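1. Prediction below, plus the sequence it came from.
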Amino acid sequence: MAETILVLEDDPAMQSFLSTLLKSHQHKVLSFTAGLPALQCLVTESVDLILLDLGLADMDGQVWLEQLRSWSEIPVIVISARHSEQDKVLALDNGANDYVTKPFSAAELMARIRANLRKATLHQQVFAFGDVQLDPVHRTVQRNTQPVHLTKTEYDILLLLMRNADKVLTHNQILSQVWGKAYTGRPEYVRVHMAQLRQKLEANPAAPTYLKTEPGVGYRLSVSATGL
């Protein structure tokens, strides 16, 4: 069955391009230029993924994203001309699954769409990458079938990343969910534990294949075939 993608974009030319591109890949497309009608549509329509421009006709896209995340976990890819690190971090903190800056290639966008649709489908099943396996029931980790000892904090970070495979998690998202909201603003905590995880789980910790850094933003567990 073809996935349904909602496009929330106020530029007619970009909206037309996205609609044509998605339909050429056999996706059903719902297009909107304003945030409120899109939210109303989501109440009754089944949507698999959202492409969100931050500059909407009736509200800021960041506000729209916050409103959506108060009741829905539909994957959202932000597509925006806003290039600043601050805008990217804010969108991810507000619940975006990915962020693509304009201009972008059709191939890149489709790869990110595929990765996010895969992640949504396999959300509960993806507990492995490379030669690493995690058993959330028994709270065990193995590499090449051999037990790996992780501290509680290391384990919690790894489980969080695996449950959000291929999604960028900001430093503050990790800090809030692993340490608690009182620890936000302390990215050095995350860096130390990520370095330890790489030492234990990556073949080459200095050039990790899976535990990727998003400079100035956070981390991503890369498990998709595209590497995105």
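-> Structure received. Residues are numbered from 1 along each chain as shown.
2. From here on, just use CA atoms for contacts and neighbour counts.
-> OK.
3. now Asp10, nearest residue through space, not along the chain?
-> Thr33 (4.2 Å; CA to CA, 6 or more residues apart in numbering).
4. Do I have it right that that neighbour meets Leu56?
-> Yes. Counting by CA atoms under 8 Å, Thr33 does reach Leu56; the two are 6.4 Å apart.
5. Quick check: neighbours shared by those two?
-> Overlap of the contact sets of Thr33 and Leu56 (by CA atoms under 8 Å, 6 or more residues apart in numbering) consists of 8-10.
6. Could you single out the nearest of the residues you listed to Gln40?
-> Leu8 (12.6 Å; CA to CA).
7. follow-up on the earlier one: now list the buried members of the shared contacts of Thr33 and Leu56.
-> Applying 16 or more other CA atoms under 10 Å to the shared contacts of Thr33 and Leu56, the neighbour count classes 8-10 as buried.
8. Could you list the residues in contact with stretch 69-87?
-> With CA under 8 Å, 6+ apart, stretch 69-87 has contacts from 47-55, 91, 94-103, 113, 116-117, 120, 216-217.
9. Out of these, list just those in strands.
-> 49-52, 98-101 (DSSP state E).
10. burial count for the residue lying closest to Val29 once chain neighbours are set aside?
-> Residue nearest to Val29 in three dimensions, not counting chain neighbours: Ile5, with 5.1 Å by CA to CA, 6+ apart. Close neighbours of Ile5, defined as other CA atoms under 10 Å, add up to 23.
11. same thing with the one 10 residues further on?
-> Applying other CA under 10 Å, we find 18 residues neighbouring Gln15.
12. Counting by contacts, list what the helix or strand where it lies packs against.
-> Per DSSP states H and E: Gln15 is located in helix 12-24. Contacts defined by 3 or more CA pairs under 8 Å, 6 or more residues apart in numbering; DSSP states H and E place helix 12-24 against strand 4-8, strand 28-32.
13. Could you double-check that Asp135 sits in contact with Arg143?
-> No. Between Asp135 and Arg143 there is no contact under CA under 8 Å: 11.8 Å.
14. Presented hereafter is structure B, for comparison with structure A:
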Amino acid sequence: MAETILVLEDDPAMQSFLSTLLKSHQHKVLSFTAGLPALQCLVTEPAELILLDLGLSDMDGQEWLQQLRGWCDTPVIVISARHSEQDKVQALDNGANDYVTKPFSAAELMARIRANLRKTADVRQVFAFGEVQLDPVSRTVQRSGQAVHLTKTEYDILLLLMQHADKVLTHNQILTRVWGKAYIDRPEYVRVHMAQLRQKLEANPAAPAFLKTESGVGYRLTLAATGV
């Protein structure tokens, strides 16, 4: 299967070059010029690798990298015209896996991409709690070995909670990531879908052991079963 690579680059000419290069090597390409839409995309459409320019239209690339690393381990290769050692060190400290300075050759970039993809090729992360398993590659969910059908919204919420296991996510964080910023301050949307998830995944939906409510704040997925 061709790997999906997300390209976050605000220069149209460079974005076009990168997309053409990657597609010529049979990669699927997700292209963005702004950071927030790219983060939202990654929640629902995982990529195997990210190419990140530090100069974005809506935020600094270093800030974007910090936000990403709060919940996602996808390899990131920074592609930047910033040549200073300080920029490179900061990017690596913020979670970048590699740093390529512009200008660069297509052969060099593809070599870096292959190297980073090899490191993760044999690592297929499956999220799990209790008797539930979620495979983000195949987008499947099982409970006690049996397939569970989730709607797209239910799946997106569950994946988000599992990526932030044991951390509280506020109603607005979930709404922004799953529905978009236009839907903030509509916590009833989340409540309805959380109730549906509990019906499908909890042994006792009325007293959930894993999908916990943080009263007045949001929700938390706990990895170890707890009482009410």
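-> Yes, it's here. Computed from a predicted model, the values in this text were never measured in an experiment.
15. ok so, going back, the buried ones among the shared contacts of Thr33 and Leu56 of the first structure into JSON lines, with extra columns for distance to Ala38 of the first structure?
-> Shown next, in JSON lines, are those (distance: CA to CA, whole Å):
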{"residue": "Leu8", "distance to Ala38 of the first structure": "7"}
{"residue": "Glu9", "distance to Ala38 of the first structure": "10"}
{"residue": "Asp10", "distance to Ala38 of the first structure": "12"}
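16. ok, those residues vs His27 of the first structure, which is closest?
-> Scanning these for proximity to His27 of the first structure, where the rule is CA to CA, the winner is Leu8, at 15.3 Å.
17. In this structure the closest one contacts Ala38, no?
-> Yes. Here Leu8 of the first structure lies in contact with Ala38, judged by CA under 8 Å, at a distance of 7.3 Å.
18. Can you pull the residues that touch both of those two?
-> Phe32.
19. Ignoring the adjacent residues along the chain, who's closest to the counterpart of Lys88 of the second structure in the first structure?
-> Aligned against the first structure by TM-score structural alignment, Lys88 of the second structure finds its counterpart in Lys88. The shortest distance from Lys88 of the first structure to any non-neighbouring residue, by CA to CA, 6+ apart, is to Tyr99 (6.7 Å).
20. residue contacts, that neighbour?
-> Tyr99 of the first structure neighbours (CA under 8 Å, 6+ apart): 77-80, 88, 91-92.
21. For those residues, which entry has the maximal number of neighbours?
-> Leu92 (26 neighbours).
22. residues in contact with the residue nearest to Val29 of the first structure?
-> Ile5 of the first structure touches 27-30, 47-51, counting by CA under 8 Å, 6+ apart.
23. Just send the ones in strands among the contacts of stretch 69-87 of the first structure back as a markdown table, with distance to Lys23 of the first structure too.
-> A markdown table is the format used below for these (distance: CA to CA, whole Å):
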| residue | distance to Lys23 of the first structure |
| --- | --- |
| Leu49 | 14 |
| Ile50 | 14 |
| Leu51 | 14 |
| Leu52 | 17 |
| Asp98 | 21 |
| Tyr99 | 21 |
| Val100 | 20 |
| Thr101 | 21 |
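24. Report the spatially nearest residue to Glu3 of the second structure, omitting neighbours in sequence.
-> His27 (5.3 Å).
25. Run a quick neighbour tally on the one you found.
-> Around His27 of the second structure there are 17 residues (other CA under 10 Å).
26. show me the contacts for the corresponding residue of the first structure for it.
-> Taking TM-score structural alignment, His27 of the second structure has His27 as its aligned residue in the first structure. His27 of the first structure makes contact with 2-5 under the criterion CA under 8 Å, 6+ apart.
27. just to revisit the earlier point, over to the match of Lys88 of the second structure. Which of the three states is it?
-> Three-state call for Lys88 of the first structure (DSSP: H, G, I helix; E, B strand; the rest coil): helix.
28. same deal with Thr213 of the first structure?
-> strand.
29. Name the nearest residue to it, sequence neighbours excluded.
-> Thr213 of the first structure sits nearest to Tyr219 (CA to CA, 6+ apart), 4.6 Å away.
30. State the distance from the residue of the first structure positioned farthest from its centre to Val29 of the first structure.
-> Within the first structure, the residue lying farthest from the chain centre (CA atoms, centre = their mean) is Gln146, at 29.7 Å. Separation of Gln146 of the first structure from Val29 of the first structure (CA to CA, to the nearest Å): 46 Å.
31. Over to Phe129 of the first structure?
-> From Phe129 of the first structure to Val29 of the first structure the distance is 32 Å (CA to CA).
32. Likewise for Glu154 of the first structure?
-> 40 Å.
33. What residue in the second structure is paired with the residue farthest from the centre of the first structure?
-> Checking TM-score structural alignment: Gln146 of the first structure goes with nothing.
34. What about Ile74 of the first structure, how many residues nearby?
-> For Ile74 of the first structure, using other CA under 10 Å, the count is 19.
35. Tell me the secondary structure at it.
-> Per three-state DSSP, Ile74 of the first structure ends up coil.
36. What's the end-to-end length of stretch 135-152 of the second structure?
-> Taking CA to CA, stretch 135-152 of the second structure runs 14 Å from one end to the other.
37. The first structure: matching residues for that stretch?
-> Using TM-score structural alignment, stretch 135-152 of the second structure pairs with nothing in the first structure.
38. Quick check: the gap between Ser105 of the second structure and Val192 of the second structure.
-> In terms of CA to CA, Ser105 of the second structure sits 51 Å off from Val192 of the second structure.
39. Going by secondary structure, the closest residue to Leu197 of the second structure other than its chain neighbours is in what exactly?
-> With CA to CA, 6+ apart as the criterion, Leu197 of the second structure has its nearest non-adjacent residue at 6.5 Å, and that residue is Glu154. Assessed by DSSP H and E, Glu154 of the second structure sits inside helix 152-163.
40. list the helices and strands that helix packs on?
-> helix 35-44, strand 127-129, helix 171-178, helix 187-201, strand 218-221.
41. a markdown table for those, including mean neighbour count and distance to Thr20 of the second structure?
-> Formatted as a markdown table, these follow (neighbours: other CA atoms under 10 Å; distance: least, CA to CA, whole Å):
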| stretch | mean neighbour count | distance to Thr20 of the second structure |
| --- | --- | --- |
| helix 35-44 | 18 | 19 |
| strand 127-129 | 17 | 34 |
| helix 171-178 | 20 | 29 |
| helix 187-201 | 16 | 39 |
| strand 218-221 | 21 | 40 |
